[in-house]
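Peer 1: got a structure for you, letters missing:
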């Protein structure tokens, strides 16, 4: 077997905020294990996250001689909004246009004399699971490739279960008036608590092109050398066990941000407002509601007013992330209204926050969240109770697990009403049961990521797996061992 330093991994996240946020600490872990890493951005996001290519390359070289950043065009016009309403356009452009640039770059990086700078040739690709073309192209070029999914194992399992749901007649819903609380039995291990409303949001519209896309790239993970998930066995053991037989191998290696907390470049496409930490310093312990609906959620002005009225009625100080574009052109007016309604001393509004630092701050009592997987595991690590208002895709399943499985908070999906917001925020802030469950889950997850924990052991196994693949350079079959979770 070659030495670890001979393994050179190309890490390629889908160019959206949450996926980059998840895969940067993964890259940091690979570096810490002695591997070389090329982290592949889109040109658009590289400019937003780190400035000019030369500046990021210099920063990478100074942080580690085994790290570099590269970028390719995503195929969209410079002025394309790249927002949630046009996410299918981004995925299609990546598949049809960015894939051409990716193939060309990877072909150069696998040649010993093709990449310059004395860097070793790429010997393995870890590509975002929602970009199956990246796995296929790598294998065609003789480079072994792994699929990395940035969402939860329970969501991956729900997507994989689409054929069973169709066979049982649980999809499609017969009409818009169908009872969303009707139980769903076609997702293994979730028969006792899953409802129609808890399935990924695309399931509510079976002509939604994103549903077939999501199923397609999830099933495709079975053809990759392995599936990598940013999760812990203590959180999703049963889902992992149901996924494993359908993959060549599965690695549960998270939460990655807790395993590898040292920053590796910037993942944020907005400037984080550190001033909110000073504001939190001035608040009492567990007195603040932290509100962030993630990097893609958009809300109407009416929904904003319902959230605001409920937060004000709850009576707690709140820190609210209202990023540009989240409430359309009304953001500036919305910020002013929030501050006036709550009072200057009770509301602090920012465009973007250093979320992990916020969640571990002593002043934060609960988290009103969209239940994106990054946010869910970040709250889990810190033991913070949640109120979940999922927006789309995997967030629907995640929020059900928060409320019905882990019991670390409340699931507020499909409701945007001030009285409900007030009631649920109060309950999350005041419930000893939620806090005890959140703290117990945090303790379990911290054990998973500590030395000797399940996630740490899985990451070491993954590094060995990559080293083995790199030795063969993907040209011979690699036997895999099924993992029992």
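Peer 2: Thanks, I have it. Since this is a predicted model, take the numbers as computed values, not measurements.
Peer 1: CA atoms for contacts and neighbours, from now on please.
Peer 2: Noted.
Peer 1: distance between the ends of stretch 320-328?
Peer 2: Its first and final residues considered, stretch 320-328 spans 16 Å by C-alpha to C-alpha, to the nearest Å.
Peer 1: Centre of the chain to it, how far?
Peer 2: 19 Å (C-alpha atoms, centre = their mean, to the nearest Å).
Peer 1: can you give me the strands in the stretch 151-300 of the chain?
Peer 2: Under the criterion DSSP state E, counting those that start in this stretch, the stretch 151-300 of the chain contains strands at 227-229, 250-252, 288-292.
Peer 1: Just confirm residue 284 contacts residue 361, I think it does.
Peer 2: No - counting by C-alpha atoms under 8 Å, residue 284 does not reach residue 361; the two are 10.7 Å apart.
Peer 1: Same drill for the two, tell me which one is more crowded.
Peer 2: residue 361 (17 against 13; other C-alpha atoms under 10 Å).
Peer 1: Just give the closest residue to the more buried one, not the sequence neighbours.
Peer 2: residue 280 (7.5 Å; C-alpha to C-alpha, 6 or more residues apart in numbering).
Peer 1: again, but for residue 307
Peer 2: Leaving aside its chain neighbours, residue 307 sits nearest to residue 418 (5.9 Å; criterion: C-alpha to C-alpha, 6+ apart).
Peer 1: Then residue 111?
Peer 2: Nearest to residue 111 is residue 121, by C-alpha to C-alpha, 6+ apart, at 5.8 Å.
Peer 1: neighbours around that neighbour, how many?
Peer 2: Here the count is done by other C-alpha under 10 Å, and residue 121 has 24 residues near it.
Peer 1: Please apply the same query to residue 225.
Peer 2: Residue 225 has 26 neighbouring residues, counting by other C-alpha under 10 Å.
Peer 1: contacting residues around the closest residue to it other than its chain neighbours?
Peer 2: Nearest residue to residue 225, sequence neighbours excluded (C-alpha to C-alpha, 6+ apart): residue 146, at 5.2 Å. Listed by C-alpha atoms under 8 Å, 6 or more residues apart in numbering, the contact set of residue 146 reads 124, 125, 126, 127, 135, 224, 225, 226, 227, 228.
Peer 1: Which ones among the residues you listed lie within helices?
Peer 2: Among the contacts of residue 146, the ones falling in helices (DSSP state H) are residue 135.
Peer 1: putting a second one here so we can go through both:
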């Protein structure tokens, strides 16, 4: 009886400690970084009673239209940039914005400290490199959050190793922009890579370039975190997790978009994370299309296409004779839309094509009419597709780690095809027509579809009761609670208590 009473007492103490947790969340100020951290914050608040202070720039705050959980407080801080600064148009712009947030965030923590309301821990995007400095200043444990998959995380964390091996900086042909062909074979969890497969930041012309320096700074600071959360699924990347070389415990807690359940996932709760106005008139149009007949074309919130490429893409979509829903984002091209599309394109595709400036992507990807997804291979979009419709993907990477994601989709998971570019970097209309037909209606399309659905089931199970991702969230909270109770300096001891991944079997790695 005494033993049972002791166990109950310990359980109550644990619950009280968990309820007392308060996290300050620091995302990088870009759509693809804010969204997964909002999803995670919603889960922490609703299922674990963790109070959240979610910090964004005032510029982002003014664009957010969300009804948050009562335990989630959104805070907009000045980024100390001129009012007319573009902020989100390029990586460099967003980098300047996030660096400008350091001093205001420090001031916020000072204010919370004076009120005896310092957060229990910090959840900081790996891109927020100054978060670790503030964590140490205020003796708050920091949990790092990676918005990529584990594969890209592993490659990026190996930057110093790639430099030591003489692979970086990449060698070019006679000083041109073309890379010398060389197979990169130092990653046991990947097929041999070509230079154009590695993340864009690692393709910098010199080690001193700000992009490569930024990557190295990320992982130098990350090594001091108490733990790392990655928006991925243990069962999908088990082999990569087992080959991680850094020593910080790393837990897959994704896909974050499914953490809040079906209603939250499909935006029925009032919480919308898009920073751009969405055109919902595409949904009634989708309702009128045949099941599995529509190709969804979207390159995310950052990528731009030159006019020549837009013409080739439009011509290829027209030649494919497949219905399509195409997102052409404002500001992603020069001039008016009528000026960049081929003459007569709208008239020729009127009955089977629909163009929008932005759309509710989760609702589109879950629609029964969808049959394929032409994507820039942003990790959020990949997860959204797997967790919803689970349709084959046409990989058209642009920036960041997207080319590496495409290799995972095509060569490891085998749920898509990659477009082939000409020497000038253009994807011709014939190639567009070929890949569209291949994933939508030709032999092999069903196999791609079946595999995508199978992977989606694995991802969904991870966030169901007893799933690996929910178990991992609880492990992270246990690490934070123990660190809080034992003192911040004990984080090194705590690291040794946890393994980096589940030992469950996995058929996909």
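Peer 2: Now that the structure is in, tell me what you want to look at. The shown structure was predicted, so the numbers you read here are calculated from the model rather than taken from an experiment.
Peer 1: Verify the contact between the residue nearest to residue 361 of the first structure and residue 363 for me.
Peer 2: Yes - under the criterion of C-alpha under 8 Å, residue 280 of the first structure makes contact with residue 363 at 6.1 Å.
Peer 1: Need the residues touching each of those two.
Peer 2: Both residue 280 of the first structure and residue 363 are in contact with residue 288, where contact means C-alpha under 8 Å, 6+ apart.
Peer 1: Surely residue 416 of the second structure is in contact with residue 393?
Peer 2: Yes - using C-alpha under 8 Å as the test, residue 416 of the second structure is close enough to residue 393 to be in contact (4.4 Å).
Peer 1: More neighbours: the two, which one.
Peer 2: residue 393 (34 against 27).
Peer 1: Aligned to that one, what sits in the first structure?
Peer 2: Aligned by TM-score structural alignment, residue 393 of the second structure pairs with residue 386 of the first structure.
Peer 1: so where do the strands sit in the stretch 351-500 of the second structure?
Peer 2: Ranges of strands within the stretch 351-500 of the second structure are 353-356, 370-375, 393-395, 416-418, based on DSSP E, counting those that start in this stretch.
Peer 1: Now distance to residue 58 of the second structure too, for those, in JSON lines please.
Peer 2: Output for the strands of the stretch 351-500 of the second structure, formatted as JSON lines (distance: least, C-alpha to C-alpha, whole Å):
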{"stretch": "strand 353-356", "distance to residue 58 of the second structure": "27"}
{"stretch": "strand 370-375", "distance to residue 58 of the second structure": "30"}
{"stretch": "strand 393-395", "distance to residue 58 of the second structure": "34"}
{"stretch": "strand 416-418", "distance to residue 58 of the second structure": "38"}
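Peer 1: Would you tell me which one of those is buried the most?
Peer 2: strand 393-395 (a mean of 29; mean count of other C-alpha atoms under 10 Å).
Peer 1: Contacts for that one, please.
Peer 2: Under C-alpha under 8 Å, 6+ apart, the answer for strand 393-395 of the second structure is 372-377, 406, 409, 415-419, 435-436, 439.
Peer 1: how big's the offset between it and the first structure?
Peer 2: Here strand 393-395 of the second structure, set against the first structure after superposition, deviates by a mean of 0.5 Å using mean C-alpha distance after the TM-score superposition for the first structure.
Peer 1: mind checking how far that strand is from the chain centre?
Peer 2: On C-alpha atoms, centre = their mean, the centre of strand 393-395 of the second structure falls 17 Å from the chain's centre.
Peer 1: Then stretch 76-84 of the first structure?
Peer 2: Offset of stretch 76-84 of the first structure from its chain centre (C-alpha atoms, centre = their mean): 21 Å.
Peer 1: And for it, what's in contact with it?
Peer 2: By C-alpha under 8 Å, 6+ apart, stretch 76-84 of the first structure touches 44, 90, 93, 296, 297.
Peer 1: Make sure I have this right: the third one is in a strand.
Peer 2: Put plainly, it is residue 93 of the first structure. No - secondary structure of residue 93 of the first structure (DSSP: H, G, I helix; E, B strand; the rest coil): helix, not part of a strand.
Peer 1: Do a quick rundown of the helices in the stretch 51-200 of the first structure.
Peer 2: For the stretch 51-200 of the first structure, the helices defined by DSSP state H, counting those that start in this stretch occupy 53-63, 87-93, 99-109, 132-140, 153-160, 162-167.
Peer 1: I'd like the contacts of residue 146 of the first structure laid out as TSV, including distance to residue 336 of the first structure.
Peer 2: Output for the contacts of residue 146 of the first structure, formatted as TSV (distance: C-alpha to C-alpha, whole Å):
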residue	distance to residue 336 of the first structure
124	50
125	47
126	44
127	42
135	47
224	49
225	51
226	49
227	45
228	43
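Peer 1: Tell me which of the contacts of residue 146 of the first structure persist in the second structure.
Peer 2: For the contacts of residue 146 of the first structure, the contacts that are reproduced in the second structure, applying both residues aligned by TM-score structural alignment, their matches' C-alpha atoms under 8 Å, are 124, 125, 126, 127, 224, 225, 226, 227, 228.
Peer 1: Just the buried subset of those residues, please.
Peer 2: 124, 125, 126, 127, 224, 225, 226, 227, 228 (16 or more other C-alpha atoms under 10 Å).
Peer 1: So which of those residues is the closest to residue 184 of the first structure?
Peer 2: Taking C-alpha to C-alpha as the measure, residue 184 of the first structure lies nearest residue 227 of those, at 25.8 Å.
Peer 1: For residue 108 of the first structure, see how far away that closest one is.
Peer 2: Separation of residue 227 of the first structure from residue 108 of the first structure (C-alpha to C-alpha): 26 Å.
Peer 1: follow-up on the earlier one: now render the strands of the stretch 151-300 of the first structure as TSV, adding distance to residue 453 of the first structure.
Peer 2: Formatted as TSV, the strands of the stretch 151-300 of the first structure follow (distance: least, C-alpha to C-alpha, whole Å):
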stretch	distance to residue 453 of the first structure
strand 227-229	16
strand 250-252	11
strand 288-292	30
